[in-house]
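Chemist: just coords:
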């Protein structure tokens, strides 16, 4: 062991999938106020760490698992605001990606449902609602997670009731914690076995400028326990509409063994068998496209601190036309294991994340170029590397979207094709 420096870790989450990983590497546990090299922190701790009131300065051998203002992507209202601004900016530049069809809908960047902020956009929402009064909308508090405070409406009177419940009769802006987003509900979800599901995909970002991100191959589908029914009488039944495990596990039909989950690999095999390989490949490419562009939308506003990396939990719903919709992005995707396969998958995710962000067998080093060897990637695939993409694309005409797809292609196996496929 010739004086090799032992890596010291701090961890705010007492979860077996994190702690076991650190212990198996022979790391030493220290308090977050001590001299650590690797800190798996809560978002609150990271806020304190980067607070202007805090004179803490990180050294070159320290890394932490959140960017200072990750909420630009992970708060529901800010994500929508940033994506809308990104589309407008591209439109002003005359970028072909911002092309619209004759109805004014974005052709390439239409990957979030029509969404408004309440109370600020109330009048705009009413105008949109009246164009299609039979539509259903889903309301979510901006700062909450795990399905808390979500409800569906299909009448304006239901919104007025909510407004009165919030102790206000007018739509004057209450404090930020009372802000909601209201989105057109995807009422034609792709069903499997008659049930609605969504996807939880894990995306690791090691840098925003230049953007460098990886897709974890072992994502999963979360199923509702009750068959889907678009009937307006079922609007209050969250076992039909919300896939959050924190809600579904209270249902009578919840299965403790598989936890209502299916691997992304199983979904792919199922879709290839029922819909064909070509459309399945296109669906997965569209999902990658939507993730990369959501990251591009915030890349200019995120504080790209070189001590930071982040594993985001992306929630995506697929409709019955096999179109993916980005619902939200989570800054702290749950590391609680509901099943044994869940535990194994999350352990691998933490393990592979560490192997990507820290040079193998070494201490963190923020001066490192952040290009891991392909054998360090484990279950991660390179999703987008801005440096690579610009090098490759300089020689190409990038008008419109390329038709190449990257169905699960391994990073490093064919980097050029990957770079072309993802960055259209």
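Modeler: That came in fine, so what should we check first? Computed from a prediction, not measured in an experiment: that's the story for all the values here. Residues are numbered from 1 along each chain as shown.
Chemist: C-alpha from now on. contacts and neighbour counts both.
Modeler: Fine.
Chemist: middle-most residue in the protein, spatially?
Modeler: residue 314 (2.3 Å; C-alpha atoms, centre = their mean).
Chemist: Could you measure from that residue over to residue 55?
Modeler: Distance from residue 314 to residue 55, counting by C-alpha to C-alpha, to the nearest Å: 33 Å.
Chemist: how far away is residue 217 from residue 85?
Modeler: With C-alpha to C-alpha as the criterion, residue 217 and residue 85 are 30 Å apart.
Chemist: scratch that, residue 139 is what I was asking about
Modeler: 22 Å.
Chemist: Compare neighbour counts for the two and give me the winner.
Modeler: residue 139 (21 against 14; other C-alpha atoms under 10 Å).
Chemist: which non-adjacent residue is nearest the more buried one?
Modeler: residue 182 (4.4 Å; C-alpha to C-alpha, 6 or more residues apart in numbering).
Chemist: Name the surrounding residues that touch the helix or strand hosting that neighbour.
Modeler: Using DSSP states H and E, the element containing residue 182 is strand 180-184. Strand 180-184 is contacted by residues 76-77, 113-119, 135-142 when judged by C-alpha atoms under 8 Å, 6 or more residues apart in numbering.
Chemist: my guess is the residue nearest to the centre of the chain meets residue 202, correct?
Modeler: Yes: using C-alpha atoms under 8 Å, residue 314 is in contact with residue 202, at 6.2 Å.
Chemist: going on from the biggest helix by length in the chain, what's the next piece of helix or strand?
Modeler: Ranked by residue count and defined by DSSP state H, the top helix of the chain is helix 277-299. Next helix or strand after helix 277-299 toward the C-terminus (DSSP H and E): strand 310-318.
Chemist: for comparison:
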């Protein structure tokens, strides 16, 4: 897709609109995005990427991660590098737990990050927001204009959140907000059948 865009952009006039920008597929791939952010940290001023949690890319950083897990009692989240819709995501506590869970995976390429154990909750439930922006222009001389859509999506887990432990780490509907997972729950509720109903409530 990026190659097609690079060929098309020079042929477009200044009033053209595009729904995707060059490199978007790379930013949507967990592994590529993690590698980009890790590379940028090496060149940026200290603290610039403080928003990005400590990240390990497997299998490249497996030994470094194991060393960390041997000393840490914290929880870590493991996401398949090429996964989507919550498939294959799991939580681990300790190096042995990681090794056992990875041993069941044919493809061990994954992204691992510290799990936020005390997240902001909505009525005891984990949630996230998906917001949309329009990016216009931008160059070395002038920053882009960014417009934020007034409407967005809120996604909620369907089970009450509990701090991760060996008793509940397998409860994906309490830890992951992915629609594709939570829609299978008996507790799942649509906020409306149409976009008009969704945004009028």
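Modeler: Received, thanks. Just so we're clear, the structure is a prediction, and the values are computed from it rather than from any experiment.
Chemist: how about residue 156 of the first structure, what does it touch?
Modeler: Going by C-alpha under 8 Å, 6+ apart, the list of residues near residue 156 of the first structure reads residue 126.
Chemist: Check residue 118 of the first structure too.
Modeler: Per C-alpha under 8 Å, 6+ apart, neighbours of residue 118 of the first structure: 179-182.
Chemist: Trace it over to the second structure, please.
Modeler: Taking TM-score structural alignment, residue 118 of the first structure has residue 58 as its aligned residue in the second structure.
Chemist: From residue 69 of the second structure, how far off is that match?
Modeler: Where residue 69 of the second structure is concerned, residue 58 of the second structure sits at a distance of 14 Å (C-alpha to C-alpha).
Chemist: In the first structure, what range does the lengthiest helix in the second structure match?
Modeler: Ranked by number of residues, the top helix in the second structure under DSSP H is helix 30-43. Aligned by TM-score structural alignment, helix 30-43 of the second structure falls on residues 76-89 of the first structure.
Chemist: after superposition, how close is the matching stretch to the second structure?
Modeler: After superposition onto the second structure, stretch 76-89 of the first structure sits on average 2.4 Å from its aligned residues (mean C-alpha distance after the TM-score superposition for the first structure).
Chemist: List the contacts of the counterpart of residue 127 of the first structure in the second structure.
Modeler: Residue correspondence to the second structure (TM-score structural alignment): residue 127 of the first structure is matched to residue 67. Residue 67 of the second structure makes contact with residue 95, according to C-alpha under 8 Å, 6+ apart.
Chemist: State whether residue 67 of the second structure is indeed within a strand.
Modeler: No: counting by DSSP: H, G, I helix; E, B strand; the rest coil, residue 67 of the second structure is located in no strand; its state is helix.
Chemist: Tell me the spacing between it and residue 110 of the second structure.
Modeler: In terms of C-alpha to C-alpha, residue 67 of the second structure sits 17 Å off from residue 110 of the second structure.
Chemist: what's the answer for residue 42 of the second structure, then?
Modeler: 21 Å.
Chemist: Neighbour count: those two, which is higher?
Modeler: Legend: neighbour count by other C-alpha under 10 Å for residue 42 of the second structure and residue 110, higher for residue 110 (23 against 10).
Chemist: ok, and the closest non-adjacent residue to the corresponding residue of the first structure for that one?
Modeler: Residue correspondence to the first structure (TM-score structural alignment): residue 110 of the second structure is matched to residue 180. Excluding the flanking residues, the one nearest residue 180 of the first structure by C-alpha to C-alpha, 6+ apart is residue 141, at 4.3 Å.
Chemist: Tell me the spacing between the one you found and residue 75 of the first structure.
Modeler: From residue 141 of the first structure to residue 75 of the first structure the distance is 10 Å (C-alpha to C-alpha).
Chemist: Name the residue in these two with the higher neighbour count.
Modeler: residue 141 (23 against 20).
Chemist: With residue 150 of the first structure as the reference, measure out to that one.
Modeler: 7 Å.
Chemist: Please apply the same query to residue 45 of the first structure.
Modeler: 27 Å.
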